[in-house]
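S.K.: Give me coordinates for this.
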Amino acid sequence: MFALADCNNFYASCERVFRPDLVGRPVVVLSNNDGCIIARSNEAKALGIGMGQPFYQVRPLIERGQVAVFSANFALYGDMSRRVMATLRALVPGIEVYSIDEAFFDLRGVDGPFDELGRSIGRTIRRNTGIPVSIGIAPTKTLAKIASKLAKQYPRLEGCCYMHRAEDIDKVLGCFPLRDVWGIGRRYGRMFDRMGLVTARQFVELPQEWVRARMGITGLRTWNELRGVECISFEQMPQRKQQITVSRSFPREIYTLEELERIVAEFASMCAEKLRAEHSVCREVQCYLLTNRHREEQPQRCVTGLSLIPDPTDSSLELVRQARIALRQIFQPGYGYKKAGVLLAQITPASELQGSLFTPAEHEKHARLMKVLDAVNKSCGKGRLVVAAQGTEPFRMNREHLSPRYTTDWRELLVVKATK
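M.R.: Just a heads-up that it's a prediction; the model follows:
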């Protein structure tokens, strides 16, 4: 049996842990620069607030005090996720972290009853972290995903849906939306819409040969998983990243190369830090720029620059230099750029890196320097030591509704005041 633990309305739930007065009230969380809504509590969903809806459209509700709004506090959410996963890891033999708010765990060899075990795990996570969790248990990962959604929808399940009997699975697939099945996606969803297929059972009833011909091995894997045949294995070790990217939208349009170079340098440095955390190196750096597509009266542009590195590296100095080279390839004056990003590709493990007679002499010097840079920033605070090209002022987003970093910054710890 496989199980999936899925945190309910995770970003909103993280804010509520430290603001219990918001329990039962509508809560929304905004994207970078407070642009649009990326998370909603159930109460906010009931008001008709949509995922991805622009913030300005819900301002009247907020001004009337009907909705609590928060800027995205990723430092808080990331730490709360680690706490949830640490609690789960202590309760089961092994977990596979799927996303910031989801993790699979393997129940093979574990004694039942599984429904009570799932509820016990959910209660323990809620007690230890304050985060509500829905747990789905089923013979395959794809069915466990569906079961976790049912656990969210039906309070009578008390946070856990154990879906294992063939007749129960068939009944669920008969009414479960096909577009919501893990692995279907938008492209296949549109294809099935044209065919008039709307439920997961209709998909399962398709001939195996048809699925393989139209959807390939990936679609066939989903088809088998829905039929109870395990095709997606359990991986305790996280998969090494194939790409690393950092991108941001700007509060205003940027027109100068000098300002963009500083921002791109900061993004490249952040990518390099993530790359070293993965114990990896890369040989390709991409930089991309986008104008504001919502301002149709202005000239539009969307371009990507590429810089290849002869000797794979994880050095912030080298990656910043390459990102700036890629930026200069694509920058053109006269455009107001609203978003930029840096992407690292062709990533390989650092342990597999082989030197050569042509390896730059400063390679070892950079490696020692990066160890010092990471150690200083870890002990003294993120961003204390930076590459000069980043400048002294870090890139700042519009985050007017940002909550404190209650669990990751000593200066923002929650203060409890005694009352008489």
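
S.K.: rest of the way, CA atoms for contacts and neighbours
M.R.: Fine.

S.K.: Which residue ranges of the stretch 1-150 of the chain form strands?
M.R.: 2-7, 27-30, 37-40, 68-71, 95-99, 102-106, 133-138 (DSSP state E, counting those that start in this stretch).

S.K.: Which parts of the stretch 251-400 of the chain are strands?
M.R.: Secondary structure of the stretch 251-400 of the chain (DSSP E, counting those that start in this stretch): strands at 280-291, 302-313, 337-349.

S.K.: Nearest to residue 217, out of these?
M.R.: The minimum distance between residue 217 and these falls on strand 337-349, with 24.7 Å, by Cα to Cα.

S.K.: So for that closest one, what gets flagged as buried?
M.R.: 337, 338, 339, 340, 341, 342, 343, 344, 345, 347, 348 (16 or more other Cα atoms under 10 Å).

S.K.: same check, this time on stretch 355-365
M.R.: Across stretch 355-365, burial judged by 16+ other Cα under 10 Å covers residue 363.

S.K.: Out of the strands of the stretch 1-150 of the chain, flag the one nearest residue 365.
M.R.: Among the strands of the stretch 1-150 of the chain, strand 95-99 comes nearest to residue 365, with 35.3 Å by Cα to Cα.

S.K.: Please provide the structure for the following sequence as well, for comparison with the first:
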Amino acid sequence: MLALVDCNACYASCEQIFRPDLRGKPIVVLSNNDGCIVTRNAQAKALGVPGLVPYFKIKPLLEHHQVHIFSSNYELYGDISARLMGLLATLGDRIEIYSIDEAFLELNGFSDVISHGQLIKKLAWQHQRMPVCVGIAETKTLAKLANHIAKKSNKLNGVCRVSNLHKWENVFKKIAVDKVWGVGSRLAKRLNLFKIYSVHDLKRQPPKRIRKEFGVTLERTVLELNEVPCFDLETQPQPKKEVFCSRSFSKKITSKQAIKESVAHYANRAAEKLRQQNGLTKRIYVTIQTSRYSDHPYSNSVTLPLPYPTNDSRIIISTATEASDSLFREGYGYARAGVGLLELTNSKYYQNDFFQSDSERSVKLMTMIDQMNKRYGHGSVFFARQGIKRGWSMARSFKSPAYTTRISDLPVVKI
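M.R.: All right, here's what the predicted structure looks like:
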């Protein structure tokens, strides 16, 4: 038996933890550079606030309804998520952290899974002030579907168990097929051509026919909808095959120095992610580009090999900034840059080259930098090539304090 625990409007709920005065009030959270709305709580949705639309287009609507606006505070969200996942790990046999706001739990040792689901919901609120819904079923796909039903039904009090599937047929007929885990809007349109409109329609399809027309992944989804487990819990996250770090600038960049600083910054961030999965890279990809809507758009990229596999930020930054020199053209206002690390291998299985005399020193230095940034806060130690002022950094005009990761931002209680 599996349970999917999903936070309700996670980013907005994180903002309410240290602002209890905002509970029950409409909240939206914006994307990078305060571009689009990425999260709306239930109160904002009830006002007709759409999601994934540019902020400037609906700013008058938000002001009219006095909607509270926040920039994405990834430091806060990541820390709250880590605390919540640590709690959930104690409430099941095994856990798969699926995303920042979702986790699958194995509940084989619990006789009354609905009561346990209510306990999970209660403890998540009691310990982290995070509202969650819990979907329980025999397979991952059905657990995701049960969670969707739990969010939509007030009668279930946030916990839904899907079993005895014949009893759920009328419910499945009312749920669109694009609500099934792994079925996006494009795939749903293809399924519609085969007169498959609802969860019930997909569930009834012969698996072999689905495999022939749509592939093995959707065939497994159909099997899972019929309580045949096909997707196992992944208790250890799979290492990424590529690592990218790419951001839009808060303003247009025209100088080569600013471009080199931004590329160095993204290269270092990508190298940090690479070390987290004990990886090494053999090839670096660098890109810079103007806005696609500019009068004379310009975009260019280059991929460069490294002399040997590495995760040393110094080598990755040096290679990436040199690459940006060849990409830069005068007279353009650049809107975005990015760095990708390709052809990844695991450091455990790599044999050092005879001429890599500093490999041990490199490992010690990178380990020390990572440990210091973990202890004293991300970015406490950085490379000079990343720049000091960084006027191009991501704009977050409505960012809340780093309540849990910065001492100066700790809430003050006055008695």
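
S.K.: Could you check how far residue 17 of the second structure is from residue 168 of the second structure?
M.R.: Going from residue 17 of the second structure to residue 168 of the second structure by Cα to Cα, to the nearest Å gives 36 Å.

S.K.: quick one, which of these two is more surrounded?
M.R.: In this view residue 17 of the second structure and residue 168 are compared by other Cα atoms under 10 Å, and residue 17 has more residues nearby, 17 against 12.

S.K.: Quick check: closest non-adjacent residue to that one.
M.R.: residue 129 (5.9 Å; Cα to Cα, 6 or more residues apart in numbering).

S.K.: how far away is the one you found from residue 313 of the second structure?
M.R.: 38 Å.

S.K.: One more: residue 83 of the second structure?
M.R.: Note on residue 83 of the second structure: its distance to residue 313 of the second structure, by Cα to Cα, is 29 Å.

S.K.: Looking at the two, which is more packed in?
M.R.: residue 313 (24 against 13).

S.K.: What residue in the first structure is paired with the more buried one?
M.R.: Residue 313 of the second structure maps onto residue 316 in the first structure, with residues paired by TM-score structural alignment.

S.K.: hang on, residue 208 of the second structure packs against residue 220?
M.R.: No: the criterion here is Cα atoms under 8 Å, and residue 208 of the second structure misses it with residue 220 at 9.9 Å.

S.K.: neighbour count winner among those two?
M.R.: Using other Cα under 10 Å, the more surrounded residue of residue 208 of the second structure and residue 220 is residue 220, with 20 against 14.

S.K.: what's the counterpart of that one in the first structure?
M.R.: When the first structure is aligned by TM-score structural alignment, residue 220 of the second structure is paired with residue 221.

S.K.: Tell me the secondary structure of its match, please.
M.R.: helix (DSSP: H, G, I helix; E, B strand; the rest coil).

S.K.: nearest residue to it other than its sequence neighbours?
M.R.: residue 231 (5.8 Å).

S.K.: next one: residue 353 of the second structure
M.R.: Closest residue in space to residue 353 of the second structure, ignoring its immediate chain neighbours: residue 308 at 8.0 Å, by Cα to Cα, 6+ apart.

S.K.: Ok, residue 409 of the second structure next?
M.R.: residue 403 (5.2 Å).

S.K.: Quick check: that neighbour is in a strand.
M.R.: No: secondary structure of residue 403 of the second structure (three-state DSSP): coil, not part of a strand.

S.K.: Of the strands of the stretch 1-150 of the first structure, give the one that comes closest to residue 204 of the first structure.
M.R.: strand 133-138 (16.6 Å).

S.K.: After superposing both structures, state the mean offset of that closest one relative to the second structure.
M.R.: Averaged over the aligned pairs, strand 133-138 of the first structure sits 0.4 Å from the second structure after superposition, using mean Cα distance after the TM-score superposition for the first structure.

S.K.: Give me the contact list for that strand.
M.R.: For strand 133-138 of the first structure, contacts defined as Cα atoms under 8 Å, 6 or more residues apart in numbering pick out 1-8, 114-115, 118-119, 122, 125-126, 143-152, 159-164.

S.K.: In the second structure, what residue corresponds to residue 332 of the first structure?
M.R.: Taking TM-score structural alignment, residue 332 of the first structure has residue 329 as its aligned residue in the second structure.

S.K.: Return the longest helix in the second structure, judged by number of residues.
M.R.: Taking DSSP state H as the criterion, the second structure has its longest helix at helix 256-276.

S.K.: buried stuff in that helix?
M.R.: Quick answer for helix 256-276 of the second structure (16+ other Cα under 10 Å): 258-275.

S.K.: Kindly report the same for stretch 21-39 of the second structure.
M.R.: Using 16+ other Cα under 10 Å as the burial criterion, the residues of stretch 21-39 of the second structure that qualify are 26-39.

S.K.: Skipping adjacent residues, who's closest to residue 196 of the second structure in space?
M.R.: With Cα to Cα, 6+ apart as the criterion, residue 196 of the second structure has its nearest non-adjacent residue at 5.9 Å, and that residue is residue 202.

S.K.: gap between that neighbour and residue 181 of the second structure?
M.R.: Following Cα to Cα, the distance that separates residue 202 of the second structure from residue 181 of the second structure is 12 Å.

S.K.: what's the answer for residue 99 of the second structure, then?
M.R.: For residue 99 of the second structure, the distance to residue 181 of the second structure (Cα to Cα) stands at 14 Å.

S.K.: who has more neighbours, these two?
M.R.: Between residue 99 of the second structure and residue 181, counted using other Cα under 10 Å, the more crowded position is residue 181 (15 against 10).
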